[in-house]
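>>> Here is my input, please return the structure:
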Amino acid sequence: MSAVAVEEESFGALLRSWRQRRRVSQLDLGIEAGVSSRHISFLETGRARPSREMVVKLAEELEVPLRHRNRLLVAAGFAPVYPEREVREMHAVRQALDKILAGHEPYPALVVDAAWNLVAANTAAAMFMEGVPAELLEEPVNVMRLSLHPQAMGGRLLNLAEVRAHLLPRLRRQAEVSGDGRLAELHDELAAYTYPGVDLNVAHVPGPGDILVPLRIAAGDRVLSMFTTIATFGTPVDVTVSELAIETFWPNDEETAQAFRRN
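Have a look, this model is predicted:
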């Protein structure tokens, strides 16, 4: 391993990186953690070594994702404390997800991981896979890629410019907040997609009756209009569970609701 790689994985460098990402000063972090800014400085430069409790405390104050808290612990010389199990191994979690997905029928619902890879979906969500090239459906299926790829939903969205203008900034912010390089790469890939004949610079000016930007999807001779909500598990201590998100799709008008109820 090179000296650069070692430095990048040192506890001090990781702590500094997360503190700067959160735009928190050494003084403010020290106050929240109950130590001096001088001690924070010593931790970042390697002149002081943290206890395991201090690593966990600092990670909590900086809202570091559980996966990266384990990295901080390992870099400080401690064993990871947050487990990472497969969803299928956690019966209660799997049961909860199955009930949520089934209970949302006849409308689409799906579960994704931190990188927006599909973990589970209900029957109605199959509409997002219709007519999609096989290579986009190879494991792991990425929901964000399906949403904007010109040969997937990106080619069926009638308000593509509006939806894209919301999804890409959200993905970029998620990459910055989480420190997940996979999301940064995914953002750059999606931002590079081209759509012949589509003006991506069209700005949507909300009208007096607008609440949110719906997904307006061409479905044969119909137009389905939907909005989404995203839910996560509260107080997770497992890495996998902390990264799961449940996205549910809701009809934005009665015509769309009836179309799903008829299927």
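>>> okay, CA-based contacts and neighbour counts for the rest of this
Fine.
>>> Check the gap between residue 180 and residue 90 for me.
24 Å (Cα to Cα, to the nearest Å).
>>> who's more crowded, these two?
residue 180 (16 against 11; other Cα atoms under 10 Å).
>>> Distance check, the more buried one against residue 193.
For residue 180, the distance to residue 193 - Cα to Cα - is 21 Å.
>>> repeat for residue 254
33 Å.
>>> Helices of the chain, residue ranges please.
Here the chain has its helices, by DSSP state H, at 3-8, 11-21, 26-33, 37-45, 52-61, 66-75, 91-103, 143-148, 160-178, 181-191, 239-242, 254-262.
>>> Can you check which of those gets nearest to residue 130?
helix 143-148 (10.7 Å; Cα to Cα).
>>> Tell me which other helices or strands that closest one touches.
helix 181-191 (3 or more Cα pairs under 8 Å, 6 or more residues apart in numbering; DSSP states H and E).
>>> Now the residue positioned nearest the centre of the chain: closest residue in space that isn't a chain neighbour?
The centroid of the chain falls nearest to residue 114 when counting by Cα atoms, centre = their mean (4.5 Å). Computed as Cα to Cα, 6 or more residues apart in numbering, the closest residue to residue 114 that is not its neighbour in sequence is residue 243, at 4.9 Å.
>>> Just give the closest residue to residue 214, not the sequence neighbours.
residue 227 (4.8 Å).
>>> Following up with a second sequence; could you model it the same way so I can compare the two?
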Amino acid sequence: MALATPTPRVGELLRDWRQRRNLSQMEVSLDSAVSSRHLSFIETGRARPSREMVLHLAERLEVPLRERNRLLLAAGFAPEYRERSLEDEEMAPVRGALDRFLKAHEPFPAIVVDGGWNMVAGNAAIGLLIEEIAPELLADPPPNALRLTLHPDGMAPRIVNFAEWSGHLMHRLRRAAAITADAGLRGLHDELAEYPDVRLDPPQGHGVGEEIVLPLRLRRGDDVLELFSTMTTFGSAVDITLTELSVEAFYPADERTAQLLRQAVGA
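Next up is the predicted model:
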């Protein structure tokens, strides 16, 4: 007979988030205008926080919206934040904005990923990045962008600076897992770490002082594309789906790459 797992109390969850942020009770107290004594009582279960207090502390601790709902439920309150599918009618303005951004970024590649790095949208130029990826990696939508990049049947054989790029991505993934406490991201990290030649961190001292940003050097035929990327998020979103969406836009790092991309996409 399986034993039920006890539901964590809100105080325990708040303490976990405080410790995850490497903050003392005194630091949180000063930042949130809540006495350290009262905060201690909340964490130990001696005091029951109000709904407003839970949200106030969650804001100060930068708890993701999905986890704020969990805090509210643990405190006996209804969730505050909704999670809509990107396909919902209410999300039509968001889809339109994303489509316009992706199209406007052509002939340079751009993708939209969710909180698990699953690729939910991309523009026409993304075909240049995934053109030699094994079909089975693209078979189950949405494909995972990190898996497509680091899998030996994905982009990995074409990445000239694979040690640096894989270390960069793994460092980002590990940081995201730590910030969000997302078990799915931790599992993805463990999976990718087992792929051949994947680095957990960029090689120490490589390229220091030589480059402004770390480029992705991707072999395409007899050419090598040099790209760097930026990440854009919905900073003012109050919907869980939107807060977890990011747009990764790739830019040419040199004029030769820009010309090759324009020729390939027909721009």
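>>> Just give the TM-score of the two.
Once the chains are laid over each other, their TM-score by TM-score structural alignment, normalised by the length of structure 1 reads 0.93; 259 aligned residues with a Cα RMSD of 2.0 Å.
>>> Tell me which of the helices of structure 1 approaches residue 202 of structure 1 most closely.
Per Cα to Cα, nearest to residue 202 of structure 1 of the helices of structure 1: helix 160-178, 6.4 Å.
>>> how many other residues sit next to the residue nearest to residue 114 of structure 1?
The burial count for residue 243 of structure 1: 18, using other Cα under 10 Å.
>>> Over to residue 20 of structure 1?
13.
>>> Next up, the contacts around the aligned residue in structure 2 for it.
Using TM-score structural alignment to pair residues, one finds that residue 20 of structure 1 aligns to residue 19 in structure 2. By Cα atoms under 8 Å, 6 or more residues apart in numbering, the contact list for residue 19 of structure 2 is empty.
>>> Same question for residue 122 of structure 2.
So residue 122 of structure 2 contacts 102, 109-112 (Cα under 8 Å, 6+ apart).
>>> ok, 7 Å please
By Cα atoms under 7 Å, 6 or more residues apart in numbering, residue 122 of structure 2 lies in contact with 102, 110-112.
>>> Which of the residues you listed are still contacts in structure 1?
Counting by both residues aligned by TM-score structural alignment, their matches' Cα atoms under 7 Å, the contacts of residue 122 of structure 2 that remain in contact in structure 1 are 102, 110-112.
>>> would a markdown table of these with distance to residue 141 of structure 2 be doable?
Converted to a markdown table, these look like this (distance: Cα to Cα, whole Å):
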| residue | distance to residue 141 of structure 2 |
| --- | --- |
| 102 | 19 |
| 110 | 17 |
| 111 | 14 |
| 112 | 13 |
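>>> since we're on the equivalent of residue 110 of structure 2 over in structure 1, how many residues are nearby?
Aligned counterpart of residue 110 of structure 2 in structure 1: residue 109 (TM-score structural alignment). If you count neighbours by other Cα under 10 Å, residue 109 of structure 1 ends up with 26.
>>> Leaving out chain neighbours, which residue sits closest to residue 14 of structure 2?
In space, residue 14 of structure 2 is closest to residue 43, 6.6 Å off (Cα to Cα, 6+ apart).
>>> does that neighbour really touch residue 12, like I thought?
Yes: between residue 43 of structure 2 and residue 12 there is a contact under Cα atoms under 7 Å: 5.6 Å.
>>> what about these two, which has more around it?
residue 43 (22 against 16).
>>> returning to that earlier point: excluding residues flanking it in the chain, which one is nearest the match of residue 110 of structure 2?
Nearest non-adjacent residue to residue 109 of structure 1 (Cα to Cα, 6+ apart): residue 248, at 4.3 Å.
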